[in-house]
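S.K.: Pasting a predicted model and its sequence here:
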Amino acid sequence: MLKHLDVPLTAIRAFVTIGRHGTFTRAAAALGITQSAVSRHVATLEKAAGIKLFERRGATIALTTAGSQYYDAVKDAVATIELATQQMFQGENSNDRLMVRTSMPSFAMTVVVPMLGAFMAQSPLRVDLITSLSPPLPQDEFDVLITRDLAIPNSESWELLQEELVCVGAPPLVQKHRAQAPHRWPMIATTSRPDILATWAIAKDISPDRLHVGAMYDHLFLAVAAAIGGTGFLVAPQLLVLDQLRAGTLIMLDDQKISSGATYWAYMNSQTQQVQAGRNFCRWLKGMLRTRVTQLANELSEARTK
C-alpha cells in the first residue's frame, strides 16, 4: 500500500515531466538534472507504489496502464503547483513588472491587451493587467489605474483621450437600413454602458424611448461581436471598434462622432515603487491611443476621396 510520506514531491514531478516529454533524457533537460537522477526518482516512485509506471522499449519508453492512469490523475495538480510557484516568485521580483488595473473590461480586452506586446517589445518591463469595477482601496496592489469612471484623488494623472461615440453596423445591415429613419434601426444595447445609446440619440435629436432596441449584452466587447454578426447597429466608443472599422467588418452609418462627455484617464498609485516605469507606460499609452485614432481618421478620409 502506498504511504503518503514515502513519496517526495520531486519524484512525482519527475514522473509527470517524463510523461510530458516522452523520454528520460528530455525530462532531465527540462528539470535541469541528470538522466540518472530522473531514473532514481522514477525508481523511488515505483518502489513506493509497488507497480511499474513505464515500459522500456529499447531507446523509447511508454507508460504502463497503471502509469497512464496515475499520470492523468496527477498531471494537472503538478502543473497547478508549478504555475502558482512561478507566479509567486514573479510577484516577489516586482522591479521588472508593472501591474496595471482598469475598471473597463471591454477597453482592456479590445484596446489595451492587443497593444501590450508592442510595449513589452521595447521595454524590459512585463505588464500584468487586472480588471476591477470597484474603486481602488489604499491597500490594493497596483501601479497604474486606467479608468473612465473612477479617480484617485491627490495622485499623478494622465489624460489619455476624450471618448467619442460612433454608430456602426455590419456592411449588409447598413446597406439594408441606411435609408430608413434612425428610430427604425435595429439597435444593440449593453447593460454596462446604458448611457451611450441615450447620449447618441439625444445628439441625433431622437427621443431615446423611440429607439428600436433588440439584443442586449452585458459588455461592449460582446456587443461588438454581435454587431459584426449583423444582429443590429451599435453605438460604441470609437476606440473599441477601430480595428473592425479598419478591417471593414463594421462601418460607420455616418461621419458624425459624438462626444460622450467622458474622458479616459491613467492614475499613478501613490504607493507604487514603479514611479518612472508607470510614467513611461502612461506616456506610451497616451501616444498610442491618439495615434490609432488619428491614423483611422486619415484612412477613412482617404477612402472617401477615392
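M.R.: Okay, I see it.

S.K.: Only C-alpha atoms from now on, for both contacts and neighbour counts.
M.R.: Noted.

S.K.: in the longest helix seen in the chain, what's buried?
M.R.: Longest helix in the chain, counting residues (DSSP state H): helix 275-305. Of the residues in helix 275-305, 275, 277-279, 281-282, 285-286, 288-289, 296 count as buried by neighbour count, 16 or more other Cα atoms under 10 Å.

S.K.: Go ahead and measure how far it is from the middle of the chain.
M.R.: Offset of helix 275-305 from its chain centre (Cα atoms, centre = their mean, to the nearest Å): 20 Å.

S.K.: Ok, stretch 63-78 next?
M.R.: Stretch 63-78 sits 32 Å away from the centroid of its parent chain (Cα atoms, centre = their mean).

S.K.: likewise stretch 21-41?
M.R.: The answer for stretch 21-41 is 35 Å, by Cα atoms, centre = their mean.

S.K.: what's the answer for stretch 250-261, then?
M.R.: On Cα atoms, centre = their mean, the centre of stretch 250-261 falls 26 Å from the chain's centre.

S.K.: Comparison target, given below:
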Amino acid sequence: MRISPLPPLPCLVAFESAMRHGSFTRAASELHLTQSAISRQVAQLEHFLGKKLFIREPRALRLTVSGQAYAEEVQRLLAACAEATEDVMKRKGHGELTVACSSGVAVLWLTPRLPAFRAAHPDVHLRLLVNDSLASLAPAEFDVGMYYLREGPPPGLASRRLYDEEVFPVCAPHYLGGRQLAPAELAGETLLTLEDGQRQWMSWQTWLARNGVADARAPRKLVANQYPILLQLAMEGQGIALGWRHMIDRCLRERLLVRASEASATLGGGYYAVWPQARAEGAAARLFRNWLAQQSTAEQ
C-alpha cells in the first residue's frame, strides 16, 4: 500500500519546530540548520499543501487556522513516530548486540577472547553472525563487524583499522621436522589453498611472487573454502598454509603450528572494526567497538 500524499519528513520537522518556538531562527538553532533553510522547508511544505501555515510578522510567527489544525496532527504523529522508534531501539536493546565476522575471525580470534568480554559486560546479549563475505551483508543485519579488508569497507559502513596485515607460511611442528624453508622451496610442498572465490585474501601465487618466486606452480595442492579448515589440515600435518598474524598467534603460542619460513608478505590490507554509518549506535555496540580497539592496542 502506497502512503500518499506524504510531504517530505524534514519539512514536517522544520514546521513543528518553528511552530513550537514561534520563530524560524530558534527552530534553526534547535535543528542545527540556517534560518533560511528552515524558511525554505516551511515554504516547501506550504507549496505542497496549497495552504499558508504561518502569518509572518516582523518579530514572530503566528499560525493560520489551517496551520493550527495541521500543527496539532503533525506534532502528535511525530511524537508517536519518535516513541515507536525509541521502543524499537530499546527492544533491540541497548543490551542486545549482533557481531558479524568471517569464519576465520570467529574461530581463531573472537571465540578465545569472548569470555573476557562477557565477564566484563554480563548484561550484553550477544549474537554471533558468521559470514565470510562482508559485501553480502546488509547494514541492518549487524551492529559491529570484524573483517579483513584490503581497500576499506563497502558503502554505508564506517571502519577503524585494528591490525595491519602480515602473512607467512605455517605448518605442524613435525611436518618439516623443525626446518624452515626458503620461499622457492615451498613450491615443492603440499600447499593448503583457499579456493578462488576468496580473492580478498592473499593467494599462494601472490605470496610467492612477493617473495621473488615467479610463475610458481605447486605440484600438490589441497583446496578448501574456509580458512579454519585449512589451518586444521595444517595442524594435522597435511601441508603448509598461509597464516595471518594476530589470527594465528594463539596457534603459534601453543605450538599447534610453527612458521615454515622466515619470509612474510603483505598487500597493505588489515583487520577492521566496521559498523553501519547511518544508524544510531546503541550502548552495547559502543562497548564492543571500544573493546575491539583496546584488544588491538594491547596486542600491537
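M.R.: Looks like it arrived, so ask away. Just so we're clear, the structure is a prediction, and the values are computed from it rather than from any experiment.

S.K.: returning to what we had before: take the buried residues of helix 275-305 of structure 1 and lay them out in TSV including distance to residue 210 of structure 1.
M.R.: As requested, the buried residues of helix 275-305 of structure 1 are exported to TSV (distance: Cα to Cα, whole Å):
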residue	distance to residue 210 of structure 1
275	49
277	49
278	46
279	46
281	43
282	41
285	39
286	37
288	38
289	34
296	32
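
S.K.: Looking at those, which is nearest residue 125 of structure 1?
M.R.: Nearest to residue 125 of structure 1, judged by Cα to Cα, of the buried residues of helix 275-305 of structure 1 is residue 277 at 7.9 Å.

S.K.: Which helix or which strand is home to the closest residue to the closest one other than its chain neighbours?
M.R.: Once flanking residues are discounted, residue 277 of structure 1 sits nearest to residue 98: 7.4 Å by Cα to Cα, 6 or more residues apart in numbering. In this structure, residue 98 of structure 1 sits in strand 97-102 according to DSSP states H and E.

S.K.: for residue 17 of structure 2, same thing?
M.R.: Using DSSP H and E, residue 17 of structure 2 falls in helix 9-21.

S.K.: In that helix, which residues are buried?
M.R.: For helix 9-21 of structure 2, the neighbour count (16+ other Cα under 10 Å) marks 11-19 as buried.

S.K.: tell me the contacts of residue 223 of structure 2?
M.R.: 192-195, 230 (Cα atoms under 8 Å, 6 or more residues apart in numbering).

S.K.: what does residue 115 of structure 1 align to in structure 2?
M.R.: Counting by TM-score structural alignment, residue 115 of structure 1 corresponds to residue 113 in structure 2.

S.K.: Show me where the stretch 1-150 of structure 1 has its strands.
M.R.: For the stretch 1-150 of structure 1, the strands defined by DSSP state E, counting those that start in this stretch cover 54-57, 60-63, 97-102, 126-131, 144-147.

S.K.: Spatially, which two of the contacts of residue 223 of structure 2 are the most separated?
M.R.: Greatest spacing in the contacts of residue 223 of structure 2, by Cα to Cα: 195 and 230 (10.4 Å).

S.K.: anything in contact with each of the two?
M.R.: With Cα under 8 Å, 6+ apart, residue 195 of structure 2 and residue 230 have common neighbours 223-224.
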